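> my questions are about this predicted structure, shown below with the sequence.
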Amino acid sequence: MQANVVVVGSLNMDLVTRAQRLPQAGETLAGESFFTVPGGKGANQAVAAARLGAQVAMVGCVGADAYGQQLRDALLGEGIDCQAVAIAEGVSSGVALIVVDASSQNAIVIVAGGNGQLSPASVMRFDALLQSAEVIICQLEVPAETVEYTLARGHALGKTVILNPAPATGPLPAHWFGHIDYLIPNESEAAALTGLPVNDLASAKVAATHLLALGVGKVIVTLGAQGAVFADGTGFEHFAAPVVQPLDTTAAGDTFVGGFAAMLARGEGVREAIAFGQQAAAISVTRAGAQPSIPYLLEVQTVVTA
């Protein structure tokens, strides 16, 4: 399979409960519902890119358990090349424990499991996939050395390299920035990367300027209902978010990244890719769950052309 988008990252089984509000420390709340659904930022972005028009390969690692088989099967069902999704003995698959409140905000605890076993050597073994890609996507739910290797290798191969720095807990290593064509943080991630407050358009522009100065090619700061700010060193552009009634924001950012990457891989311009990713993300927040909420290409095209 020739993959024009390769995702190197995490696969998690999401264990999701809905409650009226998020619990306080030491508090027990009654939940309203519970379900399990395939997730993980890497897998979500792979599914989004596949549903939104790209040929996709996933590089990752799951545990030798029932969740691991379900996670692989979910990707295979989307037509995603899983030859590079390894199965690690002696560890669980990654899981995410998610609580969603009545206003559709969420709190998430992640256990890495097999994701922590994804090494640079794991990526090296499938270098042919990187060579066949137009776009390579990474996040931060696998070991940092694996992300670093993938960014550097993708850059050396002349590929379009995207880093979605999630979850971000602080600044990135300085030598990473020169390998990144598109850095796509949300407001909290941009704040963690820069040490600056990011909560509106003006502060997003300040953070983007800071990140560009560190050597990244282009920055897209996603701001939820406030849209997105694109910066490339020549100026800024604000993309207003489509107006929808949100149900569950889980995987909205992943849907944006996957849709954006799929459009770049098809040769679309960055502005068209951003607008497309926003439309896809807007649809996703009207649905529950991570991967089940991600729309298909025809759904987004129908909205765009309406």
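All right, it came through fine. Residues are numbered from 1 along each chain as shown.
> all contacts plus neighbour counts: C-alpha atoms, from now on.
Will do.
> counting neighbours, what do you get for A96?
A total of 22 residues lie near A96 under the criterion other Cα atoms under 10 Å.
> tell me the spacing between T17 and A74.
21 Å (Cα to Cα, to the nearest Å).
> now do E237
Distance of E237 to A74, given as Cα to Cα: 36 Å.
> so for the two, which sits in the more crowded spot?
Neighbour count, other Cα under 10 Å: between E237 and A74, A74 has more, with 18 against 14.
> the more buried one reaches A43, doesn't it?
No: counting by Cα atoms under 8 Å, A74 sits too far from A43 to count as a contact (9.3 Å).
> let's bring in a second one:
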Amino acid sequence: MLLTSQSIFLASSALFSAVQAQPHGPHGHTHQHATSKRATGVVTGRGIVYADGNTGMGALDGKLSWSTDWTAWEDNPSNANLGTFAPQVWGLDVPKTQFLSAFMNAASSFPEGSTLFGFNEPEIYTESWMTPQTAVDNWGGIDGLKTSHKICTPCVSNGAQNDTSGTGTVTGQYLSGINQGINWMTEFLAAAKDYKFDCLCMHFYGGQSNTVAEDQAMIESQVSAMASLASQYNIPDLIISEMARVNGDQECEFVSWFEGTFLTDSQYADSGKKVTAYAYNYNLDTLTSGEKLTSVGSAYIGEDSC
């Protein structure tokens, strides 16, 4: 999701407080440029997701494995080496905005072996918003690219919207206290039985008033559920293409725990150790300040501890 307006997510468990994150929408202009000539291939390890116009990324030059920016094109004003670029088809074509068509038109310029992400948070009204069946019905062209690219599922969030900001699309009605992203992905994969996926894509945002411990438990629960779906459908890789802890308090500690414990410790073998790639949301302005890394940024790239 590209930050355009605020929406509120509900945590996947009654133990957690309401989750507030800023939704990500499409870029408001038509792209005409080619894709990046940087290294391509299956994305792995540490990355970032950023938006048109984001600056200060020079502080991350050469320190990331991959990046994405919600489009088929790499819009990197810092011209920093952000590693492998992963194009994304943000959503379906809508009046005055061509998403799927533009993505398919650009596909011939994608370097061979690129990882391609599907629709952005289709279960959320303010994002690409579509039913699982609608996504399947429009997946044929994307699936046709799998002969030379790695294809990820649509990327779902870890929350459900509240009744003031939209409706979920699994049922077409707002449902309280459930994880719309997991439900949407479950229905999508069941309906997409004719397609094969190289990676399952998800997002994670912590709770606005959650403690670090609550966010740790929430991401473990969310990733475990997604890892189970990936195993059920023989999808080899699990990718978190967007993540952040919305509550800025102790964010550095959460990042250090995520990389130093969650992704490696045996106690998280059924969840964290199955994550093959992850990208922090650079657009939230927590990794850098000006042209310098913050303490969160330094911890994220492994150059310093909190």
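Now that the structure is in, tell me what you want to look at. Computed from a prediction, not measured in an experiment: that's the story for all the values here.
> and the TM-score between them?
Once superposed, chain against chain, the TM-score is 0.39 (TM-score structural alignment, normalised by the length of structure 1); 185 aligned residues with a Cα RMSD of 5.7 Å.
> need the strands for structure 1, in chain order.
5-8, 12-18, 33-39, 56-63, 81-88, 94-100, 106-111, 135-138, 160-163, 182-183, 218-222, 228-231, 236-239 (DSSP state E).
> nearest to V47 of structure 1, of the ones you listed?
strand 56-63 (8.2 Å; Cα to Cα).
> for the closest one, packing partners?
Applying 3 or more Cα pairs under 8 Å, 6 or more residues apart in numbering; DSSP states H and E, we find strand 56-63 of structure 1 packed against strand 5-8, helix 41-51, strand 81-88.
> right, and the ones you listed - which one's nearest H210 of structure 1?
helix 41-51 (25.2 Å).
> what is that closest one packed up against?
Using 3+ Cα pairs under 8 Å, 6+ apart: helix 41-51 of structure 1 touches strand 5-8, strand 56-63, helix 252-265.
> please identify the deepest-packed of those.
Most buried of the helices and strands packed on helix 41-51 of structure 1 by mean neighbour count (mean count of other Cα atoms under 10 Å) is strand 5-8; its value is a mean of 30.
> for stretch 146-165 of structure 1, which positions count as buried?
For stretch 146-165 of structure 1, the neighbour count (16 or more other Cα atoms under 10 Å) marks 146-155, 159-165 as buried.
> among the residues you listed, which are in helices?
Mapping the buried residues of stretch 146-165 of structure 1 onto helices (DSSP state H) picks out 146-155.
> going by distance to G39 of structure 1, which of those wins?
Nearest to G39 of structure 1 among those, counting by Cα to Cα, is V147 at 18.9 Å.
> can you tell me the closest non-neighbouring residue to that closest one?
Using Cα to Cα, 6 or more residues apart in numbering and skipping the chain neighbours, the partner closest in space to V147 of structure 1 is C138 (6.5 Å).
> could you check how many residues crowd around that neighbour?
Neighbour count for C138 of structure 1, taken as other Cα under 10 Å: 28.
> how near is it to A231 of structure 1?
The value you get for C138 of structure 1 to A231 of structure 1, if Cα to Cα is used, is 20 Å.
> cool, T17 of structure 1 as well?
Distance, T17 of structure 1 to A231 of structure 1, by Cα to Cα: 37 Å.
> so between these two, which is more surrounded?
Shown here are T17 of structure 1 and A231; by other Cα under 10 Å, A231 has more neighbours (22 against 18).
> nearest spatial neighbour of the more buried one, chain-adjacent residues omitted?
A231 of structure 1 sits nearest to V219 (Cα to Cα, 6+ apart), 5.2 Å away.
> right, and the one you found touches L183 too?
Yes: using Cα under 8 Å, V219 of structure 1 makes contact with L183 at a distance of 4.9 Å.
> who's more crowded, the two?
Neighbours per residue (other Cα under 10 Å) separate V219 of structure 1 from L183, with V219 holding more: 27 against 23.
> how many residues are close by E272 of structure 1?
By the criterion of other Cα under 10 Å, E272 of structure 1 has 13 neighbours.
> next up, the contacts around it.
M263 (Cα atoms under 8 Å, 6 or more residues apart in numbering).
> next: C138 of structure 1.
By Cα under 8 Å, 6+ apart, C138 of structure 1 lies in contact with 7-9, 42, 147, 150-151, 162-164.
> circling back: so for L264 of structure 1, which of the strands of structure 1 sits nearest?
Across the strands of structure 1, closest to L264 of structure 1 is strand 135-138 (Cα to Cα), at 7.5 Å.
> which parts of that closest one are buried?
Neighbour-count burial for strand 135-138 of structure 1 [16+ other Cα under 10 Å]: 135-138.
> select the longest helix from structure 2.
Determined from DSSP H, the single longest helix within structure 2 is helix 212-232.
> quick one: contacts for the closest residue in space to L76 of structure 1 that isn't next to it in sequence?
Distances taken as Cα to Cα, 6+ apart place C82 nearest to L76 of structure 1, at 6.7 Å, with adjacent residues excluded. C82 of structure 1 makes contact with 57-59, 72, 75-76, according to Cα under 8 Å, 6+ apart.
> related to what we said a few turns ago, can I get the buried residues of strand 135-138 of structure 1 in JSON lines with distance to L201 of structure 1?
Listed next are the buried residues of strand 135-138 of structure 1 as JSON lines, based on distance: Cα to Cα, whole Å:
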{"residue": "V135", "distance to L201 of structure 1": "28"}
{"residue": "I136", "distance to L201 of structure 1": "28"}
{"residue": "I137", "distance to L201 of structure 1": "25"}
{"residue": "C138", "distance to L201 of structure 1": "25"}
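> going by distance to T36 of structure 1, which of the residues you listed wins?
Of all those, C138 has the smallest distance to T36 of structure 1: 24.2 Å, by Cα to Cα.
> host element of the closest residue to L229 of structure 2 other than its chain neighbours?
Leaving aside its sequence neighbours, L229 of structure 2 sits nearest to T186 (Cα to Cα, 6+ apart; 7.2 Å). Element membership for T186 of structure 2, per DSSP states H and E: helix 180-191.
> correct me, but L238 of structure 2 touches V275?
Yes: shown here, L238 of structure 2 and V275 form a contact pair, counting by Cα under 8 Å, at 5.0 Å.
> out of those two, which sits in the more crowded spot?
Higher neighbour count among L238 of structure 2 and V275: L238, with 28 against 23, using other Cα under 10 Å.
> now do the SS call for the more buried one.
Here L238 of structure 2 is strand, with the state taken from DSSP: H, G, I helix; E, B strand; the rest coil.
> show me the contacts for it.
If you count contacts by Cα under 8 Å, 6+ apart, L238 of structure 2 has them with 199-202, 226-227, 230, 274-277.
> so which of these belong to helices?
226-227, 230.
> from E253 of structure 2, how far out is P132 of structure 2?
P132 of structure 2 is 36 Å from E253 of structure 2, where distance means Cα to Cα.
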